[in-house]
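S.K.: Sequence isn't available, so here's the structure alone:
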């Protein structure tokens, strides 16, 4: 169901999911959604029977892993796939020896990430005109 995107077809599917969720649903500008970290990040794809439904990426930065661009398509929400992809991403980072994790959570998803052991570590800020909280977790 979830895997690391390892080939061009996987990456296309990742970007399709992100385009649907961030560009279309949330009106995030393309120039903000796609950035200079795309080539160096580890991309995650969620797929059922060939249908891409979730995506995320991890950036490994010095002593912490940053979870980013976590998205689940609307028709697949409410089925715990969001929790599953976050757990999958954390497991990948842990398997590489990381014990500190960060992310920028959209404000309405704060409690979702708190369920995964994250806590707010800074002030509310705007990113792509959407309220976010910086959050972190340490093992």
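M.R.: Now that the structure is in, tell me what you want to look at. Not measured: the values here are computed from a predicted model. Residues are numbered from 1 along each chain as shown.

S.K.: Going by C-alpha atoms from here, please, whenever you check contacts or count neighbours.
M.R.: Will do.

S.K.: Quick one: distance of the lengthiest helix in the chain to the chain centre.
M.R.: Secondary structure of the chain per DSSP state H: the longest helix is helix 81-95. Chain-centre distance of helix 81-95: 10 Å, with CA atoms, centre = their mean, to the nearest Å.

S.K.: Could you do stretch 28-35 as well?
M.R.: The answer for stretch 28-35 is 14 Å, by CA atoms, centre = their mean.

S.K.: show me where this protein has helices.
M.R.: Using DSSP H, the helices found in the chain span residues 8-18, 30-33, 81-95, 110-114.

S.K.: second one coming, line it up with the first:
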């Protein structure tokens, strides 16, 4: 079955799967849990998901900061990584970002994922820093 991409909110029934995917891919491998974090501001974010057979296999969240859109919490199901889902999901999010008048996209990428974002046109700005106990870099992309 094909993957479909859509925009959801935290009140969508699929958000439970988004939370679990983020927990499984982004937090549990680091010995952390989303249960220990304040997620109350997520209701104000725009969430993009990739769904296959009623299962969320990818997600990315967009937080609005004036004329900058901050991309965060990109997660792809382990067995789907490397298959192009992340690229397609980012295309969906970027299309929405540019259509909504943002001038720049900013994100904090794990150093291990920086090459993925560079292939999508993002540039590293600044030095390596630690976030959730692992090295990250700030990356940005200007409106084309």
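M.R.: Received the coordinates, thanks. Just so you know, these numbers come straight off a predicted model, no measurement behind them.

S.K.: can you point me to the longest strand in structure 2?
M.R.: Secondary structure assigned by DSSP state E gives strand 55-65 as the longest strand of structure 2.

S.K.: so how much does it differ from structure 1 once superposed?
M.R.: Strand 55-65 of structure 2 differs from its equivalent in structure 1 by a mean of 0.8 Å after superposition (mean CA distance after the TM-score superposition for structure 1).

S.K.: re the thing from before, which one of the helices of structure 1 lies closest to residue 40 of structure 1?
M.R.: When those are compared by CA to CA, helix 8-18 sits nearest residue 40 of structure 1, at 12.6 Å.

S.K.: Would you mind getting the average deviation of the closest one from structure 2?
M.R.: Relative to structure 2, helix 8-18 of structure 1 is 1.4 Å off (mean CA distance after the TM-score superposition for structure 1).

S.K.: Skipping adjacent residues, who's closest to whatever residue of structure 1 lines up with residue 138 of structure 2 in space?
M.R.: Applying TM-score structural alignment, one finds that residue 138 of structure 2 aligns to residue 134 in structure 1. What sits nearest to residue 134 of structure 1 in space, not counting adjacent residues and going by CA to CA, 6 or more residues apart in numbering, is residue 104, at 4.6 Å.

S.K.: so how far is residue 50 of structure 1 from the one you found?
M.R.: Plainly put, residue 104 of structure 1 is 29 Å away from residue 50 of structure 1 if you go by CA to CA, to the nearest Å.

S.K.: And residue 127 of structure 1, by the same measure?
M.R.: Relative to residue 50 of structure 1, and taking CA to CA, residue 127 of structure 1 is found at 32 Å.

S.K.: One more: residue 58 of structure 1?
M.R.: As judged by CA to CA, residue 58 of structure 1 and residue 50 of structure 1 stand 22 Å apart.

S.K.: So between those two, which is more surrounded?
M.R.: residue 58 (25 against 9; other CA atoms under 10 Å).
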